[in-house]
Structure formats: structure tokens, C-alpha cells
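Novice: here are the coordinates; sequence isn't available:
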């Protein structure tokens, strides 16, 4: 027999009002294209109409429900809670979990980074079968314009955002003789990245190092990117295309774990 919590007598809730509220939200989420009045919700849930009315009124006051012509549907506040949850997902943990899904014999180094002003910050790395000495140690800041992960993330920004991050100076910081040095050259590269779908660092952050990168859509507002790095001596056009596919697979898996969809270049 059900009681006013919508549960059997053997499953009595310690907080009946909360249990009723969860039941109402679950019902509306399962029928997200419809709205229901208290009578219909009570009938479907086995809860007294008066209890449902009180619950719905309180949820609407808190923005969790929206009332339209005497019926209720989900409210905007739930979106904020969802975004807060997604923002709390451990990006580094999910990166390592996604890396485990790749072939165990993968030879190249994988890295995760985020933007911090005009720099990138490296958060995690999964070493490959070929040891590489990198300037991009975990926790280190590097100029975004010198790295594949940085340029991939910069390519997603508007002109206003780029100006805010890079400033008015047309001369850019460099790390090697191959680093991009001017805003004009950077803008040209960013256009290529948007068209190609991934960024390239050809000995721009470190001599003898070649890197490919793509952004990870997170829905939480964090701008992140992952990269695959190899020795320049190992680079070939054929290997690059294979690594681009690896990168896309990693981005897709990681985006799914972070509650997002789609791949951005």
C-alpha cells in the first residue's frame, strides 16, 4: 500500500516532503514536453492533491518549477544546478579515465591543459612509449601562442576575448625560433585551425617536438584542450593523420564524460 510519499509502507521516508518533491521532479523530467496540474500529478504519483499542491508551490517559489495556466513544468533553476554539478566534475580524473580507453600500446604522449589569461596551464599527462623531455611539465604555465593546446583554445575565442587576453601589443612572446611572433601571423594560424579542426605546434614550444591539439567542450565554462605530442623526427604526414583520429577519439570520449557533445577544433 502506498502512502502520501508515493512509497510503500515499508519504505517510509525520513523527510516525506523532500521525497514528494523528488517524485514530482522525476515525473516532470520523464515527461519534459508536458505540464501537469496538481490533480494529475497526485493521481500519477499516488499522493494527495493537497500535498502535491504544497510541494509544487514551494518548488515554484524556488525556481525549480514553472507554473503556466495552473499547471507545472520544470524551472530554469534546475539548469543552474546542472551546470554547477558539471563544473564540479574532476577534469583531470576524467582525462585519465578517457586515456585508459585508448590502445594500451599507444606510443605518444597525451596532455591536458586549460587557459589562464594569455597562458596555458598543464593539468595532466599520460606518458607514451617514447620518453620525451617536455617544457610543458604538469602545473607549468606557457604562452598560449606557442603551444598547440593554447592555439586550439584561442581559436575558439572572439576577437574581443582575444584582445582581452593578449593585450594591444602586436609582438608576442616566443619560446623558440619557430614560435609565432606577431598578431597578424597568429590570426592567420587561428583561421587555419578553425578550418582544419585542430592546432599544430611544430617546434614552437620546444625544439625537436611536434604536437597536435584540439579543444574539449565541457559545458561548465572551462576552456580545455588535449594534445598528442611526439618527437619531430617521428613525424610524417601519415602518422599525423592517424594521431588526428586518436585525438578526435579522446576528445569525444572526454566530452561525453564531462556531459557535453560535439568536438571543437
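Specialist: Cool, the structure landed. Model, not experiment: these values are computed from the prediction.

Novice: only C-alpha atoms for contact and neighbour calcs from this point on.
Specialist: OK.

Novice: now do the helices in the stretch 151-265 of the chain.
Specialist: 159-166, 183-196, 237-257 (DSSP state H, counting those that start in this stretch).

Novice: just name the most buried of the ones you listed.
Specialist: helix 237-257 (a mean of 17; mean count of other C-alpha atoms under 10 Å).

Novice: against that first model, consider the following:
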């Protein structure tokens, strides 16, 4: 383990004080309860307030309460918990329908992280695990998620020049080719990849939306090439999109 940073620990100690009582505190109260120097508390509170982790209480000068950033972090944590649990249930139902391996994944920087997985019932199947991390542009789930990003955010996650890392000879390594592929994904509403992350496996994926309509995950179906065909891709793509829509409904999304 790395060394703990005292200033960060003290800032977190301050935030955790607000879990008790009526949820409001003054700097002198924080100083007394944590036995910290007054100047240190003043600097930490000022910094937390500047970042919206704390906000002044209206009509109570000198007192603070938790700010909107703590709510946003808590909401994201709860969303991820719900997504993993609900995703596992939907993935199981989809896997029972098609007999293939089903994943649910989220985007983290330029990678995807698998948060739910149900194995194929076939003897020949994809070997993977929840928690695995892969380059987004090499996977169907990742391309689905990248295609759902606003242009500016997509540009921030992809290199301006040079090649993208590949996992197989079929991986897309050109940023221009990837952008063209993402345009196609937006038009047809699902993503696919053929032996781009695994030389023996192809996948299709659909978008998972939260209650606000934002794409927060993707659901994919992975198939060994011995069971892959154009007709099978079309059939499984429709199933992946339906499964993703079912998961979206569980997260509170209602299609218009």
C-alpha cells in the first residue's frame, strides 16, 4: 500500500462529521471535535467549499452543510451498485435465451470494465471474468459506449494522432477508422466486433440508459466463431438491444 496523505485524511474526517447530528457544523465545532489547528480547519473547509463538497447554510453565518458534489458521488455509487445487481439479473435472462456468454460493462477513461457476466451453456465458450478491463475500442461494449459520448468527451478519450493499441490483427488501430465505425453504430443502434479482442470470438452489444436517458453501460453477447454467422449476428444484435432496453427500464429509463 502507498503512503496515506494527511491532508486528504483530514478533509475526509471533516466530511464524515456531517453524518451525525443535524448535518450542519461551524469551523470552531470542527476544530474542537477533530482536535486540529484552527488554521488547518479553515484552509480545508475553504477548499471543500470551493469544490462544492461543503456549502454555507443560508441565514446561519459560519455554518456549513454537505454540498451537491457529495450527493453526486453518492448517487453515482448507488447507480453503480444498482447497475451491477440489475445487470447480472438481465444478463442471466439473456443468456438463458441464447445460450451464449453475456456481459454488462461500463466505460472507465478509454477502457471498459465488466461488472456482470453470465457464462454460455456450451462446452466451447468465451473465457472471461467480471472485473476484467479491456481497451474500449477493441470490444463491442466499448464501441457502443464510445459511440454514445458527446463529441468533445470522445475527443478527450481518444488520441489526437498515432495508432490505437490492438489486441488482435482485426483490432481497429486507426482513430479515423474508429470514428467511422462509431458513426455507423450510432446509425444502426448496436455495436459489433469480429475477433477484435479475441481471435476466436465475435460480439454484439446494445446501449443501457439510466433514468435521464444517458448511456451508462452496454450489454453484449459473445459468441465463438464456430457458432458465428451473418444471420446469427443479426439475431443476437436484436436480442442484445432488447436486453439492454430491459436493463434500462430497471434503471428507471422510459423510452419515449
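Specialist: Arrived safely. This one's a predicted model, so the numbers in the text were calculated from it and none came from an experiment.

Novice: between the helices of the stretch 151-265 of structure 1, which one is closest to residue 124 of structure 1.
Specialist: helix 237-257 (13.4 Å; C-alpha to C-alpha).

Novice: so that closest one corresponds to what in structure 2?
Specialist: Following TM-score structural alignment, the aligned partner range for helix 237-257 of structure 1 in structure 2 is 230-250.

Novice: which stretches in the stretch 1-150 of structure 1 count as helices?
Specialist: Going by DSSP H, counting those that start in this stretch, the stretch 1-150 of structure 1 shows helices at 16-30, 38-45, 49-61, 77-87, 91-100, 148-154.

Novice: now stretch 208-227 of structure 2: buried residues?
Specialist: 208-210, 215-224 (16 or more other C-alpha atoms under 10 Å).

Novice: identify the farthest-apart pair in those.
Specialist: Farthest pair in the buried residues of stretch 208-227 of structure 2, by C-alpha to C-alpha: 210 and 224, 30.4 Å.

Novice: quick one on the thing from earlier: now render the helices of the stretch 151-265 of structure 1 as JSON lines, adding distance to residue 116 of structure 1.
Specialist: Formatted as JSON lines, the helices of the stretch 151-265 of structure 1 follow (distance: least, C-alpha to C-alpha, whole Å):
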{"stretch": "helix 159-166", "distance to residue 116 of structure 1": "9"}
{"stretch": "helix 183-196", "distance to residue 116 of structure 1": "18"}
{"stretch": "helix 237-257", "distance to residue 116 of structure 1": "20"}
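
Novice: how far away is the residue nearest in space to the middle of structure 2 from residue 68 of structure 2?
Specialist: The centroid of structure 2 falls nearest to residue 106 when counting by C-alpha atoms, centre = their mean (3.3 Å). To residue 68 of structure 2, residue 106 of structure 2 is 24 Å away according to C-alpha to C-alpha, to the nearest Å.

Novice: same thing with residue 38 of structure 2?
Specialist: To residue 68 of structure 2, residue 38 of structure 2 is 25 Å away according to C-alpha to C-alpha.

Novice: re earlier: which residues are contacting the match of helix 237-257 of structure 1?
Specialist: Contacts to stretch 230-250 of structure 2, defined as C-alpha atoms under 8 Å, 6 or more residues apart in numbering, come from residues 86-87, 90-91, 94, 98, 189-191, 204-211, 218-221, 254.

Novice: run the last query once more with 7 Å
Specialist: 86-87, 90, 94, 190, 204-210, 218-221 (C-alpha atoms under 7 Å, 6 or more residues apart in numbering).

Novice: picking that back up, between the buried residues of stretch 208-227 of structure 2, which is closest to residue 10 of structure 2?
Specialist: residue 216 (32.5 Å).

Novice: quick one: map that closest one onto structure 1.
Specialist: Aligned counterpart of residue 216 of structure 2 in structure 1: residue 223 (TM-score structural alignment).

Novice: ok, the closest residue to that match other than its chain neighbours - contacts?
Specialist: For residue 223 of structure 1, ignoring the flanking residues on the chain, the nearest one in space by C-alpha to C-alpha, 6 or more residues apart in numbering is residue 114 at 5.8 Å. Residues near residue 114 of structure 1 by C-alpha under 7 Å, 6+ apart: 120, 121, 122, 223, 224, 225.
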